[in-house]
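>>> predicted model and sequence follow; I will ask about them next.
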Amino acid sequence: MVAPGSVTSRLGSVFPFLLVLVDLQYEGAECGVNADVEKHLELGKKLLAAGQLADALSQFHAAVDGDPDNYIAYYRRATVFLAMGKSKAALPDLTKVIELKMDFTAARLQRGHLLLKQGKLDEAEDDFKKVLKSNPSENEEKEAQLQLVKSDEMQRLRSQALDAFESSDYTAAITFLDKILEVCVWDAELRELRAECFIKEGEPRKAISDLKAASKLKNDNTEAFYKISTLYYQLGDHELSLSEVRECLKLDQDHKRCFAHYKQVKKLNKLIESAEELIRDGRYTDATSKYESVMKTEPSVPEYTIRSKERICHCFSKDEKPVEAIRVCSEVLQMEPDNVNALKDRAEAYLIEEMYDEAIQDYETAQEHNENDQQIREGLEKAQRLLKQSQKRDYYKILGVKRNAKKQEIIKAYRKLALQWHPDNFQNEEEKKKAEKKFIDIAAAKEVLSDPGTVCAEAAESVVGDLLGLLLCWLRGGVRWGRGASCSGPPAGAGDRFLALRFRKSSFRPHQTQGPCVPSAVGRPADTEAGAGFDSSLPAQATRAVGAPALTPTIGKYNSEGEVLGSFHLPRSMMNSSSQTCRSLTGKLGFQTGMYP
């Protein structure tokens, strides 16, 4: 389809030169021109040739006023109007030229062109036929014949388009209208007809484009403005809808449909603006209430329900109400699976609920649709980081007990939390899913903390046979370490890696180490000096358990804080895990270690 702007642009570049040729052809014509009119015509011609259209137009206005019967003055003014894209103003001047000089074929040919572009096919054909009967030049004859053929083709296509529309074949009608509007670019009625086809085919934005063109091509086109406003309203664009219906009322303030629509749009617009202001102020509960009012005000347009729920989802997320946010965001995503805003807000709610896998999935889906969103990138990185941290489970934190809690305290805390988070207590699917996850974590924490052997096995397995697994199993005193460990420097002359730690005697209990608690690793024993209260038979028990030499510690005396310093010599060949491995164990068991070269 050829846009009107591009056509007028081409006309503007061609017409000044056509005018100069016409002037040369008719320079000696008898027009009854006085000296002042002649002066205006000459000056206007020069300005037109220089592209100074506004100044040229002023000169031709003066020439027409000076001699209302001067067809050259009208023709030149029409040429300027066309160059400025004002075909409506040019058409009366061309008609006046033909009235004053019936055999002026150039003016009649040009008027035929304009009538054809406006879709006035019968009038255009009449002009082209009269050109052929008025002794035209060879070029004019060829042009008139060519335009007659084109006009006949447009007549045929128009008839086919109307037939297709009447039979509800809107796709075919659009195809025919596309071809017609490539030629009849200023035909308002055909654009309105195609807009109606687009509406029937569910393409409202294309319809809006045609209706906007029609509103400019036809004077006082209130119907076009009304349709544009209602289409924007159906699309959920209340601001543009309000703007367009106001244009309708400017043309006719008593227009009943425009006025009724205006009141509805204005009411809805006021509610939405108020809700958005509340969100900016951080008053999320009030904003939620406003958007609920929006849905009640316009329940028949699904777009407003979706947009309102999207913003309510955002409010719940920002107000740290994750359960409500997840529920409403999920409703939005059922209707619009690719809604980036709902995906981001639900992901934030999942983070609050510590549902990191779900948050990562939402952020990744959102990123597929908006790769450059910094908020999505940062949220995804945060979710991945929190997921990694969450995998280092702190069982004491899960049950809410201290690290020196006794078995009875652990069982009591477990029973209380198990009753609270049992999945049967929840009906909502999202809440039930959350409860199941919590219940599993609570059960796992109880299982581990009430069975020292289970903790030992899990620690050894977590390092996949690393010597630190042997270390943790060997220093087994239940799972309730005291203040944890602090590092000291290596002993003099230590050639291998050196691991040092401290622990309280009150929480250190010898434990028969067996099974997976002692990895089958071979190391060189170090000298052992038994400290007060230390079971020196423990290294030998560990050695018997694996049937091979085991690493043994050097145990010092209790210090002033009631702690025992233990140190281990580990061969370099067996300690290829970095200090990062030690930090990993620290995060899982709340146990600090240090390694030195």
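Ah, there it is.

>>> from here on, contacts and neighbour counts on C-alpha atoms
OK.

>>> and Gly484, that's in a strand?
No. Read with DSSP: H, G, I helix; E, B strand; the rest coil, Gly484 is coil and lies in no strand.

>>> counting neighbours, what do you get for it?
Number of residues near Gly484 (other CA atoms under 10 Å) recorded here: 18.

>>> so how far is Arg280 from it?
47 Å (CA to CA, to the nearest Å).

>>> which parts of the stretch 451-597 of the chain are strands?
Under the criterion DSSP state E, counting those that start in this stretch, the stretch 451-597 of the chain contains strands at 497-504, 553-558, 563-570, 594-596.

>>> residue contacts, Asp163?
Contacts of Asp163 were listed using CA atoms under 8 Å, 6 or more residues apart in numbering, and they are Ala173.

>>> element containing it?
helix 138-166 (DSSP states H and E).

>>> for Gly119, same thing?
Applying DSSP H and E, one finds Gly119 in no helix or strand.

>>> count of neighbours near it?
Here the number of neighbours of Gly119 (other CA under 10 Å) works out to 24.

>>> again, but for the one 3 residues further on
By the other CA under 10 Å criterion, the neighbourhood of Asp122 contains 14 residues.

>>> need the residues that contact the host helix or strand of it.
Using DSSP H and E, Asp122 sits within helix 121-133. Residues outside helix 121-133 that contact it (CA under 8 Å, 6+ apart): 105, 108-109, 111-116, 140-141, 144-145, 147-148, 151, 154-155.

>>> ok, now stretch 46-53?
Pro16, Phe17, Val20, Asp55, Ala56, Val80, Ala83, Met84.

>>> buried ones among those residues?
Among those, those scoring as buried are Pro16, Val20, Ala56, Val80, Ala83, Met84 (criterion: 16 or more other CA atoms under 10 Å).

>>> if we can go back for a sec, how about the helix holding Asp122: buried residues?
Residues Leu121, Ala124, Glu125, Asp127, Phe128, Lys129, Lys130, Val131, Leu132 are the ones in helix 121-133 that count as buried (16+ other CA under 10 Å).

>>> A further structure is provided below for comparison with the first:
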Amino acid sequence: MGVLRHLGPLLIISVLILFVIADETVSSLVLDAGKAIDRRNFDAAESLYSRAIKLDEDHTGLLYCQRALTRRVQQNYDGALSDLDTCLAKKDGLSDRDYVYYQLKQHCEVLLATGNVDRALRELKSLKKFDLSSAEQQRKTDLQGRIEAARKIKKRLPSADLTAVKELLTLTPYDLKLLNQLCAKAIEAKNTALLVEVSRKMIDSFPGDGQAMLYGAQGKMLMGDVQSAYKLARRAMDLDPDNSDYLKIFRPITQTKRKLDKIAKAMQSGKYDLVVGESFDGPDIIKISVEKSRCQAAVKSKHSSAVSICTGAHRLAERLGDTEAVVEILLERSTAYENADDLDSAIADVQTVLQHDQTHATARDRLSSLQTAKQLADRVDHYKVLGVSRGDDDKTIKRAYKKLAMKYHPDRAETDEQRADFTAKFQEIGQAYEILSDPEKRAAYDRGDDLKQGGPGGFPGGFPGGFPGGFQFFSSGPQGGGGPGGSQGGFRFQFR
């Protein structure tokens, strides 16, 4: 009994010491949390506040409010809202000014951000019993305006336009239920713009949410960005590998990526026939990538169906309104037309490109090249006329000319019809020899210069009184006369 009597005061002292130690520990934790906030290490600050709350659960009202601030900075709005609810309900350690501050600047803001607009309005109205400063009153008015704007737009959903939805997402960026509903609605309606906007906001607000990543992946797919879609879907699967709903979205994205990767690899390795034989049954926004590759491969391999394949790709690009793809495909098809010797169509395609972009350097260079090729194709091939090759020397060209001039001289014609043909042929031969026998003219012709053919007097080419190469023809009378044996038209040839 005496021992107990002595233990009594000691026990009381021990308990008091424990309280002091606990109080000092809470104080030190709060102090350390403040230092962590100064270093912008909010995760550490949240952890320190949590430890302080556990040490003194009966007097933690203000600690909950302080932890809520760190959670809000870390975008943990659900956690912040829970802490603020607890803090303001307890009112432990809160003065009226503290209460107004946390209610006005934190609680109602978080309620609005998470989409709890009706409750936010009620909490805001509860501040009527407090004497607010002019600054607080102005903040309350501004906040009330934003809350009511959000309520108005939410009532219009899902018929609200994209501009209104964007405004709502700005006001309530952490309303996960709303974000999920909007994404689902956008996918159902195939509304790419809405899905992209909402999923982007959802990922920003909930960076660790797998469903947000999958919505983002679907948005990227609708934009045709398969690589980004795959990265987002892969991140979602890493979070929850066994989620069957995730797999339903992940698998088709993966299959599409593999096909595009296969095509890209085949193009790089020059396996163009493999690419030409590919097909894709999916969204046009992704299919255009496949069709562009097929067009390019068909042109590079000079496939017989290159023009047809590129035309199909062009129609798809036009339907999508994808100007960049249209330009790319038209340039490819112009090459296909050129390979098929249809220079007029090739030029027309390049001119269409320049209608889209007059400064397109590649198109301008290509148009010049095609127009030169067209001029060369349209002009007489003097080498072909004389039956010689581009590399033949002057003697060979002269010999060929003389032979043909003798063969096709008009006076050797036996009928009027044949005379007309021989005359035309003879003129063509003379023109060819005039150009190819002159070194300067031949060089200019080989360069593709536009030479003015023909000269004054005599036959075209300007050689009156004879023909190039010292070849002269002397007629002894009209055709049909003759010497013995009925020879046609007295004539003889003389070479100088």
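Now that the structure is in, tell me what you want to look at. Treat the numbers as computed from the prediction; the structure is a model and nothing was measured.

>>> tm score of chain vs chain?
After superposition, the two chains reach a TM-score of 0.66 (TM-score structural alignment, normalised by the length of the second structure), with 411 aligned residues with a CA RMSD of 4.8 Å.

>>> which pair in the buried ones among the contacts of stretch 46-53 of the first structure spans the largest distance?
The largest separation in those, counting by CA to CA, is between Val20 and Met84 at 17.0 Å.

>>> ok, back up a step: of the contacts of helix 121-133 of the first structure, just the buried ones, ChimeraX syntax please.
Those of the contacts of helix 121-133 of the first structure that count as buried under 16+ other CA under 10 Å are selected in ChimeraX with:
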select :105,108,109,111,112,113,114,115,116,140,141,144,145,147,148,151,154
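
>>> where do the helices sit along the stretch 351-500 of the first structure?
Counting by DSSP state H, counting those that start in this stretch, the segments of the stretch 351-500 of the first structure that form helices are 356-369, 374-390, 395-399, 407-420, 429-449, 452-462, 467-474.

>>> Leu231 of the first structure: which of those helices is closest?
helix 356-369 (26.4 Å).

>>> what's the mean deviation for the closest one versus the second structure?
When the second structure is overlaid, helix 356-369 of the first structure sits 2.8 Å from its aligned residues on average, using mean CA distance after the TM-score superposition for the first structure.

>>> distance from that helix to the middle of the chain?
Helix 356-369 of the first structure sits 13 Å away from the centroid of its parent chain (CA atoms, centre = their mean, to the nearest Å).

>>> contacts for that helix, please.
Outside helix 356-369 of the first structure, the residues touching it (CA under 8 Å, 6+ apart) are 338-340, 343-344, 346-351, 373, 376-377, 379-380, 383-384, 386-387.

>>> tell me where the stretch 51-200 of the second structure has helices.
So, for the stretch 51-200 of the second structure - with DSSP H, counting those that start in this stretch - the helices run 61-73, 77-90, 96-101, 108-113, 117-125, 134-156, 162-171, 176-189, 192-205.

>>> return the most buried member of these.
Stretch with highest mean neighbour count among the helices of the stretch 51-200 of the second structure: helix 108-113 (a mean of 24; mean count of other CA atoms under 10 Å).

>>> helices or strands next to it in the packing?
helix 77-90, helix 117-125 (3 or more CA pairs under 8 Å, 6 or more residues apart in numbering; DSSP states H and E).

>>> against the first structure, what's the mean shift for that helix, could you check?
With mean CA distance after the TM-score superposition for the first structure, helix 108-113 of the second structure averages 1.1 Å from its match.

>>> ok, longest helix in the second structure?
Longest helix in the second structure, counting residues (DSSP state H): helix 2-38.

>>> tell me which residues of that helix are tucked away?
Thr25, Val26, Leu29, Val30, Asp32, Ala33, Gly34, Ala36, Ile37.

>>> how near is the fourth one to His59 of the second structure?
Taking CA to CA as the measure, Val30 of the second structure and His59 of the second structure are separated by 13 Å.

>>> now the last one
Ile37 of the second structure sits 22 Å away from His59 of the second structure, going by CA to CA.

>>> closest one of the buried residues of helix 121-133 of the first structure to Thr222 of the first structure?
Leu121 (25.2 Å).

>>> what does the closest one correspond to in the second structure?
Under the alignment (TM-score structural alignment), Leu121 of the first structure maps onto Val117 of the second structure.

>>> how far away is its match from Leu124 of the second structure?
Val117 of the second structure is 10 Å from Leu124 of the second structure, by CA to CA.

>>> with Ala306 of the second structure instead?
69 Å.

>>> out of the helices of the stretch 351-500 of the first structure, nearest to Lys216 of the first structure?
Here helix 356-369 is closest among the helices of the stretch 351-500 of the first structure (CA to CA), at 36.9 Å.

>>> how about that closest one: buried residues?
Across helix 356-369 of the first structure, burial judged by 16+ other CA under 10 Å covers Tyr356, Glu358, Ala359, Ile360, Asp362, Tyr363, Glu364, Thr365, Ala366, Gln367.

>>> just to revisit the earlier point, nearest to Tyr383 of the second structure, out of the helices of the stretch 51-200 of the second structure?
helix 192-205 (60.9 Å).

>>> so which elements touch the closest one?
For helix 192-205 of the second structure, the packing partners by 3+ CA pairs under 8 Å, 6+ apart are helix 162-171, helix 176-189, helix 210-223.

>>> please tabulate those in JSON lines, including the columns distance to Ile13 of the second structure.
What follows is those, written out as JSON lines (distance: least, CA to CA, whole Å):
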{"stretch": "helix 162-171", "distance to Ile13 of the second structure": "55"}
{"stretch": "helix 176-189", "distance to Ile13 of the second structure": "52"}
{"stretch": "helix 210-223", "distance to Ile13 of the second structure": "54"}
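
>>> select, out of these, the one closest to Leu4 of the second structure.
Of these, nearest to Leu4 of the second structure by CA to CA is helix 176-189, at 60.4 Å.

>>> mean per-residue distance, the closest one to the first structure?
Mean for helix 176-189 of the second structure is 4.6 Å (mean CA distance after the TM-score superposition for the first structure).

>>> that helix vs helix 210-223, what angle?
Interaxial angle of helix 176-189 of the second structure relative to helix 210-223 (axes from the mean of the first three to the mean of the last three CA atoms, to 10 degrees): 30 degrees.

>>> returning to that earlier point: Throw the buried residues of helix 356-369 of the first structure into CSV and include distance to Leu217 of the first structure, thanks.
Output for those, formatted as CSV (distance: CA to CA, whole Å):
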residue, distance to Leu217 of the first structure
Tyr356, 57
Glu358, 54
Ala359, 52
Ile360, 53
Asp362, 48
Tyr363, 48
Glu364, 48
Thr365, 45
Ala366, 43
Gln367, 44
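
>>> and Lys54 of the second structure, how many residues sit next to it?
When neighbours are counted by other CA under 10 Å, Lys54 of the second structure comes out with 11.

>>> thinking again about what came up before, the contacts of helix 356-369 of the first structure, buried ones only, as a PyMOL selection?
A single PyMOL command selects the buried members of the contacts of helix 356-369 of the first structure (16+ other CA under 10 Å):
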select buried, resi 339+340+343+344+346+347+348+349+350+351+376+377+379+380+383+384+386+387
